[in-house]
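K.L.:
Structure for the following, please:
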Amino acid sequence: MARLIHLNGAPGVGKSTIAERYVAEHPGVLNCDVDRLRGLVGGWREDFGGTGAIIRPVAQAMIRAHLAGGHDVVLPQLLADEVERARFRAVALESGHAYVHLLLQAPPGAARARFYRRPPGDPLHAVVRAVVDGEGGGDTIDDLDVRLAGTAASARGAIRIDAGAGIEDTYAAVLGALGGA
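P.N.:
Modelled structure (predicted):
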């Protein structure tokens, strides 16, 4: 049975870094980074939220197809809304595959600090930073982290991963939660 491995968490907590490392070490696994897919839609820089609504069904189709081939998929995507999480979970479960929800959380302020330490030069990060800054900056990241903790506590099967000690320890915890895979 293939798995949809959802790495959820606030911006800056390490979702994309963990996903990139995981797929590098696990041939055949798809890194379905929805934020990267937005860049395939014209106007994504001007309407980041709107392109998310356009690309999420495309990502779900990609995930469905990859799982059907018997391969795992990693989804490094902040999904604070249970309705949105349910849509991705359904893609896996309705086709007979597993959905693993890993919530990466760092101590208060850590995700914010990591987010603002990201090196410049990545066009996606520049847009995400502008979106975050436009919505309240670091306070928004802290608020998302708290909101995620609350919604994940009530979410079916969410596994909390301590992302506070750094990428190596976080990656080891993710592997442990996935059964050492």
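
K.L.:
going forward, measure contacts between C-alpha atoms and count neighbours the same way
P.N.:
Fine.

K.L.:
any idea how far Pro76 is from Gly134?
P.N.:
With the distance defined as Cα to Cα, to the nearest Å, Pro76 ends up 22 Å from Gly134.

K.L.:
Compare the two (neighbour count), which wins?
P.N.:
Using other Cα atoms under 10 Å as the criterion, Pro76 and Gly134 rank with Pro76 on top: 24 against 10.

K.L.:
and for comparison, fold this next one:
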Amino acid sequence: MAYSKNMGPFICLLIIIIDVIAGILGIEAEISQNKCRDPSYEAFKLGFAAAIMLAFAHVLANMLGGCICMWSTEELDKSSANKQLAVSSLVLSWIILVIAFSMLIAGALSNSHSRADCGVSHHRFLSIGGVLCFLHGLFAVAYYISATATLAEEKKLNEAAPVTA
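P.N.:
Have a look, this model is predicted:
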């Protein structure tokens, strides 16, 4: 992307901070849910906020990291280590996003209405989703770093390649 080299660490830190906040919100939602407020509107708000923060961190990493795609296994075999890391961390970040987002939304929705029983939730959707937010941050940052490195490599190769008319 057209960002200065000094922006990279700031963007990585921003992604990590957003994912950590999402994780903390998810865990706090679980704690609030287990206090048995009938209905636990606080857990609903915290779980929903965690899901929004997780999605925002994912969009940020993907938009600022650029698009790194592989269309065949041959291309994967011929690609640089940075490109292979970018693709694998992108796939893993998407998998974690889907699981964590689903768990946070399921946990939040279970608190959107009154529960018949009180006590500790057996599902732990919110806390597991919160912990997965931390893991998502690692893979999202790995994607951002490797994707920007791949784009820089490709730019250097394109500049060094002779122009044929």
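
K.L.:
Overlay the chains and give the TM-score.
P.N.:
Remark: TM-score between the superposed chains equals 0.25 [TM-score structural alignment, normalised by the length of structure 2]; 75 aligned residues with a Cα RMSD of 5.2 Å.

K.L.:
Pull the contacting residues for Gln84 of structure 2.
P.N.:
Leu76 (Cα atoms under 8 Å, 6 or more residues apart in numbering).

K.L.:
That one: helix or strand, and which one exactly?
P.N.:
Using DSSP states H and E, Gln84 of structure 2 sits within helix 81-109.

K.L.:
Report the buried residues of that helix.
P.N.:
82-87, 89-90, 92-94, 96-97, 100-109 (16 or more other Cα atoms under 10 Å).

K.L.:
what distance separates that helix from the centre of its chain?
P.N.:
Averaging C-alpha positions (Cα atoms, centre = their mean, to the nearest Å) puts helix 81-109 of structure 2 6 Å from its chain's average.

K.L.:
Return the list of helices and strands in contact with the following helix or strand past that helix.
P.N.:
Downstream of helix 81-109 of structure 2, the first helix or strand assigned by DSSP H and E is helix 125-160. Judged by 3 or more Cα pairs under 8 Å, 6 or more residues apart in numbering; DSSP states H and E, helix 125-160 of structure 2 is in contact with helix 7-34, helix 41-65, helix 81-109.

K.L.:
Which residues does the shortest one contact?
P.N.:
Contacts of helix 41-65 of structure 2 from elsewhere in the structure, counted by Cα under 8 Å, 6+ apart, are 1, 15-16, 18-19, 21-26, 28-33, 93, 97, 100-101, 104-105, 107-112, 126, 130, 133, 137, 140-141, 143-145, 147-148.

K.L.:
which secondary structure elements does the next helix or strand after that helix contact?
P.N.:
Moving toward the C-terminus from helix 41-65 of structure 2, the next helix or strand (DSSP H and E) is helix 73-78. Packed against helix 73-78 of structure 2 by the contact rule (3+ Cα pairs under 8 Å, 6+ apart) you find no helix or strand.

K.L.:
quick check, distance from helix 73-78 of structure 2 to the centre of its chain.
P.N.:
Mean-position distance between helix 73-78 of structure 2 and its chain equals 26 Å (Cα atoms, centre = their mean).

K.L.:
on that earlier part again, how about the helices and strands packed on helix 125-160 of structure 2 in TSV, adding distance to Leu157 of structure 2?
P.N.:
Below are those laid out as TSV (distance: least, Cα to Cα, whole Å):
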stretch	distance to Leu157 of structure 2
helix 7-34	21
helix 41-65	19
helix 81-109	14
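
K.L.:
before we move on, back to that, can you tell me which of the contacts of helix 41-65 of structure 2 are buried?
P.N.:
15-16, 18-19, 21-26, 28-33, 93, 97, 100-101, 104-105, 107-112, 126, 130, 133, 137, 140-141, 143-145, 147-148.

K.L.:
following the strand or helix carrying Arg56 of structure 1, which helix or strand shows up next?
P.N.:
Using DSSP H and E, Arg56 of structure 1 maps to helix 48-68. Per DSSP H and E, the first helix or strand lying C-terminal to helix 48-68 of structure 1 is strand 73-76.

K.L.:
Which neighbouring elements make contact with the next helix or strand after that next one?
P.N.:
Per DSSP H and E, strand 73-76 of structure 1 leads on to helix 82-93 as the next helix or strand towards the C-terminus. In terms of contacts (3+ Cα pairs under 8 Å, 6+ apart), helix 82-93 of structure 1 is packed against strand 3-8, helix 48-68, strand 98-105.

K.L.:
Next, the angle from the first one to helix 82-93.
P.N.:
Same thing as strand 3-8 of structure 1. Strand 3-8 of structure 1 and helix 82-93 are oriented at 160 degrees to each other (axes from the mean of the first three to the mean of the last three Cα atoms, to 10 degrees).

K.L.:
One more: the second one?
P.N.:
Relative orientation of helix 48-68 of structure 1 with respect to helix 82-93: 20 degrees, computed using the same axes, to 10 degrees.
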